[in-house]
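Novice: Build me a structure from this.
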Amino acid sequence: MSLADYMPEPLRALASFLREELTETRPGRAAQATQLGSLCLLVVFVSMTLRVPLIAVSLIVLFYGVQQNAFFTKVVAVVFVVATLLDVGCLFLVLKYAYGYPLIRIAAAGLILFGSMYLMRVNKLGLMFFAVALVAVYGQTIPDSLDFPEIGVRALMWAVVAGMYPVLLMVIVCGFLFPSRPVALLQRELHRQLSEVSARLEQMRGAAAHIDAPAASPVTRIEKDTLALQGLHTFASSDDAGYRACAPYWKACIAAVGYLRARTNVLAARSLPLGDAGRALICGLRDEVAALQASVERAEPYRCTWTPGGTERATAAAFSLDGPCRTLQELARFDPAQPAPKAPKDPLFVADTLTNPVYLRFALKVTLASLICYAFYHGAQWDGIHTSMLTCVIVAYPSTGASFQKMVLRCSGALIGALLALLTTIFIIPHLDGIAGFLLMLAPIFFAGAWVATGSERSSYIGTQFVFTFAMATLESGFGPSADLGEIRDRAIGILIGIVVSTVVYTFIWPESEADTLRQKLADALREAARLIRRSECAGGSEQLGYLQQRAVCWNAFKNCEDMYERVALEVNLRPETRQALLQRTRNVLDGGRKMLDQWDILRDRLDAEGHPPAVDTAWDAWRQQTADALDHYADGLTAQPPTAAPPRSLPIAPSADASSTLAAQARQLAAQVVELPDWTTEACSIDTAAMQPEKRI
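Specialist: Here you go, the predicted structure:
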């Protein structure tokens, strides 16, 4: 037995989470982490050499600005410049007219904070207004610590320099000297995923026993990888004119590769007795996957050199390989010159900007929490804990679950950063006598923080926070390493106070829950699955690739539900029994929905392989319509208040008595999966006013 077998369940879950987050292979993560860590060391060297203050501010700009590809980094740099102009303009006005009038100054800063948080919720450029809110809050520390307006203006100008020169550095390094182009990242990731497909085919053929084949990816991992490719596709279309000219082909290729991974993973796990004909077919598929891999490396459209004959098509149908075969055939015939459909542009503001009171309440809550922290640390004359005010803004998210998730990440990162600062201050800094040794001490901390910060959203903020806390404690006192342990104490205590105040305010004053929104997201995902089943075609033409792209849309919908599921699980304002019932039903719907997608793939391939008279095809069309209507009806029940979603009592197991036994069994299995969806009417899962309040305990 391993050591993990003796660990308590919570510790095992934490260890599994950390292992998954630290080993995640997102496209471009290694290059992004290397660039970010190197730029952090460069910024420390430049700031200490040229005596530029506010090193921690320069580092946090890098952590927010360095992105996974050069195009996105440039976009964020432009946003930072615009946000800085707004920040400086607002603060100059406040300092000019209200420096000596604390009440007016705080009121003006509160109005700026309120407006910024409101615009962050309703505007597409929310990141820019988030930066304005942070600077408006942080700017209040300048008049409190300096007695003369001239010195305050000088400090503000140095803050502009400390924030802008890292933007210039990251654009030069990440945008021009060592750019990570979205097209190159996309090609490398497609190549990696196709290598996994080849490994699964070798495993099916029986040759994998003699080689070290990589472990099969779970369904959620394939979903995440496909969605990451779609994100790169969006950036590549904006960054490269040549890619944009054949963007529809690459979008279809991404969907096809995701499908090939999913199907070969499932088939490789079955250990089918293939025989000589099956092995020959798999050899042909493997060669075509290799040809697709080569075309991806050359950034050229894939062209098929293999056309399966009648015997091979029959073998493919017998071993459920007709779907992959048809996918490669259709991708080879895809016209890369066809025009891309124009995607609708998202409006700048949300539709209910002026009518939904939730946005105003959110801005009021954040402003109130920040002012409470300001009044506390200013009244106590403890300026070192001003990070409490920043914390209230940083952890402000629409729902209590998302805010609590951010609080946990911020608290964890702050504690790690404070511990590292404490250890280095006691054991390492006293022995340093030059900047070279100091940079060597910082390098592993910065690169570790960069690696964590470039991971998934579930944990990336820990890396940003622990580097920022470490820098605030060790780099902000003069232009050299600090040995003041009081700084470490004050920063950590300030963050903890901010978390406590935010928890109280966001939980008890107009708490927002994503519970009802989660049911809406589940309904949207099921409607996408119904649309997939309802498609009138079963094969032929380029419809196969259209089907696969719609399947990728379903994956995206389920992934959005998974993300919201994790946030709702942290909503402390829900009663435990209400939250548990909601989460259990949500998990059942997600698992059932994914099984339906896989089962419909199998059934759809079988329908095409067998071929039927027109009357039987019409009967199958009616059956598919009935199944899709059942999913739509269930989705409508999910959006009701209270939910009225209940699965159908029964569905026809097969549309025709003439259907083969195999086809009927597959149809029966899909119908059973629809019927087994959870019943939401047995116990109310809607969120009423009483359920939103925390339990009263005696």
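Novice: rest of the way, CA atoms for contacts and neighbours
Specialist: Will do.
Novice: which strands and helices sit next to the helix ranked longest in the chain?
Specialist: As assigned by DSSP state H, the longest helix anywhere in the chain is helix 576-610. On a contact count with 3 or more CA pairs under 8 Å, 6 or more residues apart in numbering; DSSP states H and E, helix 576-610 meets helix 310-318, helix 322-332, helix 515-534, helix 543-568, helix 661-675.
Novice: now the third one against helix 576-610, angle please.
Specialist: Between the axes of helix 515-534 and helix 576-610, defined by axes from the mean of the first three to the mean of the last three CA atoms, to 10 degrees, the angle is 10 degrees.
Novice: Repeat that for the shortest one.
Specialist: Regarding helix 310-318 and helix 576-610, their directions subtend 160 degrees when assessed with the same axes, to 10 degrees.
Novice: List of residues touching helix 310-318?
Specialist: 277, 278, 281, 321, 322, 325, 605, 606, 609 (CA atoms under 8 Å, 6 or more residues apart in numbering).
Novice: What about the third one, how many residues nearby?
Specialist: For residue 281, the tally of surrounding residues (other CA atoms under 10 Å) stands at 21.
Novice: Please generate a structure for the following sequence too, so the two can be compared:
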Amino acid sequence: MARPAANTLHLTTARFWRLLWNPSPGRLGYALRMACACTVVILVCEIWQVPDAAVPALVTLALWQKDRVTNAIAGIAVNLLFAVVIFLMFGLVHLTLDHPLALVSAVALLSLLFFFLGSASKLKPVSYMLALVVIYAMIVIDQAPIGEIATRALLYADLFILVPGACMVFLGALICPSPKTLLTQDIAARLRISAQLLAAPSTILQEQAEDLLREGAGSMTKYLKLSKLEKLWSQKDLSCLHCALYNSIGVLTLCLATSRTPPPAQEPSEIIQTLNSMAHIFEQGGYPEDIDVFSFHNISNQDHDISILLSNFSNPDFEADITTIESAQKEKTGFFFPDAFTNPEHVRFAVKGTASVMLSYTLFKMLAWQGIHTCVITCFIVALPTMGEMISKLTLRISGALIGGALGIGSIILCMPHLQNSAAFLALMAVGSFIASWVKTGDDRIAYAGLQIGLAFFLSDLKGYGPTTDMTTARDRIIGILIGNFITYTVFTTFWPSSSYSKILSPLKKVFENIKKLHNAPTPMQALVYLATTQTNLGVTERTLELASLEPLHMRAAMPELAHYQQQTQNAAQLTEHFLLPSQNPYTHLETHG
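Specialist: Sure, this is the predicted structure:
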């Protein structure tokens, strides 16, 4: 049986650096477009003289999407939602103006509401961004007790969301690719790595292939649905791509399994050439319609199985098999999660988040140190539900804040005094935005640091209008970020610490359920759909195991099955590939479609 590459529960330093510099498909373009959007938002804020341009820049960094359709939908939805929030805030301002106790109560209630929505509804993570802007506006209003100034502060708070939202809608339509383009590029990336695995397998290539497989079909099926919303593409093209995306997962799985077995006596150059040719077609936005695999000569049984998948790679006749399984797997859910009002963890999360916000708010008010008000903002960025996530991302938080702060203060010392015009200032902002965007567009294990880099950099350098040489503000804001990190970490790990261990069993059960369905699938295409679902659940299980293993010793002592779960996950990964190996293939009727 083919054995998976070595796996570990922990993210090693070498693995971290590979993830940091990994040029994954579309990452560079995504990071450049995100940095461009942040720079445009900063430019608009400078022209309109919107105070604290760091907030809309940070909102843009947090909410910017990869494709133009999602950007448009998210931009419009966030602005409509925030319009309702602003309307409610006018009433709150009337009640809280010049009433400190009422203001504190309003901040607490709003924090509780937004944290609960972020945990128990589909509003996550937009909820946290809305909370950040709303609470920040409340703090600003508290410093401007005159009614007219308070009203102006509310209008500026609206701009904090309106400017990023408008940028997402209009700029996103200009510079972001269509979801169909991203779909074909993702398929091409899987074919390219498949060819490389057959030509020159290596541990790093296998690691990259596993990362792509663990994504399952989630992002690709999302792009397919968004492509249908655009109404720009024919139904036949989308049906062909629907089949191609699942076949790309099957081909990558087979090539990964093949790369772990002894090399064949003869290199399968014809399959490698075919895979590269197909990848080129997808990269150009098309798809291959007629692949002649029967001209292949002297290929092994494993390579023959790959060729069978290639022969029907974009055949729309099999879409009915896919939709049958996808319809059965689709769960109808409302705005709130099924356990929103029964699971106490949602309420506990909201209480802990609110406690962090109120402690931070109380601290900076008691110290009368306005510069550290960023400790309150930070609480909405760093709150996480489980102990494993808090510990896992603690290093990312602190390192991201320090890197962003170093970039901000370094630019104030070295660059700001020499900037002669607004173009140079925007260029500096673009560089800082790109560094944060590059990290944020990476793997989920490191993306969190990118948001922290952007948070510290924007809050350090965006004070007033144009270049600043005020290092005091930058220092104070970075201190505030570190205080907010410390308070949130302390609260979440002290009160009702929630373990990742309890979340392992559910996705692991789904893994084996889908492996069984894969084994008994009546058609090859349905088997590939179950394969993609299995890979998604494997990714969730492996990540949850990693988080649970990072929790303190006293919590791991209450994890008697942790090693067993880890072993079962590795076994499941082997079984997933095992069922696609030609020597022990349970659905040998693959050839019936050849």
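Novice: Can you give me the TM-score here?
Specialist: After superposition, the two chains reach a TM-score of 0.87 (TM-score structural alignment, normalised by the length of structure 2), with 576 aligned residues with a CA RMSD of 3.3 Å.
Novice: rewinding a little: out of the helices and strands packed on helix 576-610 of structure 1, the one nearest residue 289 of structure 1 is which?
Specialist: helix 322-332 (8.2 Å; CA to CA).
Novice: which parts of the very next helix or strand once past that closest one are buried?
Specialist: Later in the chain than helix 322-332 of structure 1, the nearest helix or strand by DSSP states H and E is helix 357-379. For helix 357-379 of structure 1, a neighbour-count test (16 or more other CA atoms under 10 Å) marks 358-374, 376-378 as buried.
Novice: what do you get for stretch 91-109 of structure 2?
Specialist: 92, 93, 96, 97, 98, 103, 104, 106, 107, 108.
Novice: export the residues you listed to JSON lines and tack on distance to residue 246 of structure 2 and secondary structure?
Specialist: What follows is the buried residues of stretch 91-109 of structure 2, written out as JSON lines (distance: CA to CA, whole Å; DSSP: H, G, I helix; E, B strand; the rest coil):
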{"residue": "92", "distance to residue 246 of structure 2": "51", "secondary structure": "helix"}
{"residue": "93", "distance to residue 246 of structure 2": "53", "secondary structure": "helix"}
{"residue": "96", "distance to residue 246 of structure 2": "56", "secondary structure": "helix"}
{"residue": "97", "distance to residue 246 of structure 2": "57", "secondary structure": "coil"}
{"residue": "98", "distance to residue 246 of structure 2": "60", "secondary structure": "coil"}
{"residue": "103", "distance to residue 246 of structure 2": "53", "secondary structure": "helix"}
{"residue": "104", "distance to residue 246 of structure 2": "53", "secondary structure": "helix"}
{"residue": "106", "distance to residue 246 of structure 2": "49", "secondary structure": "helix"}
{"residue": "107", "distance to residue 246 of structure 2": "48", "secondary structure": "helix"}
{"residue": "108", "distance to residue 246 of structure 2": "47", "secondary structure": "helix"}
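Novice: out of those, what pair is the most spread apart?
Specialist: 98 and 108 (17.0 Å).
Novice: mind checking how far the spatially most central residue of structure 2 is from residue 324 of structure 2?
Specialist: Central residue of structure 2 (CA atoms, centre = their mean): residue 444, 5.9 Å from the mean position. Residue 444 of structure 2 sits 31 Å away from residue 324 of structure 2, going by CA to CA, to the nearest Å.
Novice: With distance to residue 279 of structure 2 added, can I get the buried residues of stretch 91-109 of structure 2 in TSV?
Specialist: Converted to TSV, the buried residues of stretch 91-109 of structure 2 look like this (distance: CA to CA, whole Å):
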residue	distance to residue 279 of structure 2
92	56
93	57
96	60
97	61
98	64
103	58
104	58
106	55
107	53
108	53
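Novice: quick check, nearest of the residues you listed to residue 55 of structure 2?
Specialist: residue 107 (18.1 Å).
Novice: which non-adjacent residue is nearest the counterpart of that closest one in structure 1?
Specialist: Counting by TM-score structural alignment, residue 107 of structure 2 lines up with residue 109 in structure 1. In space, and not counting its chain neighbours, residue 109 of structure 1 is closest to residue 136: 6.0 Å by CA to CA, 6 or more residues apart in numbering.
Novice: so whatever residue of structure 2 lines up with that neighbour is in which element?
Specialist: Under the alignment by TM-score structural alignment, residue 136 of structure 1 pairs with residue 134 in structure 2. Assigned by DSSP H and E, residue 134 of structure 2 belongs to helix 126-142.
Novice: Show me how far that helix is from its chain's centre.
Specialist: Distance of helix 126-142 of structure 2 from the chain centroid (CA atoms, centre = their mean, to the nearest Å) equals 23 Å.
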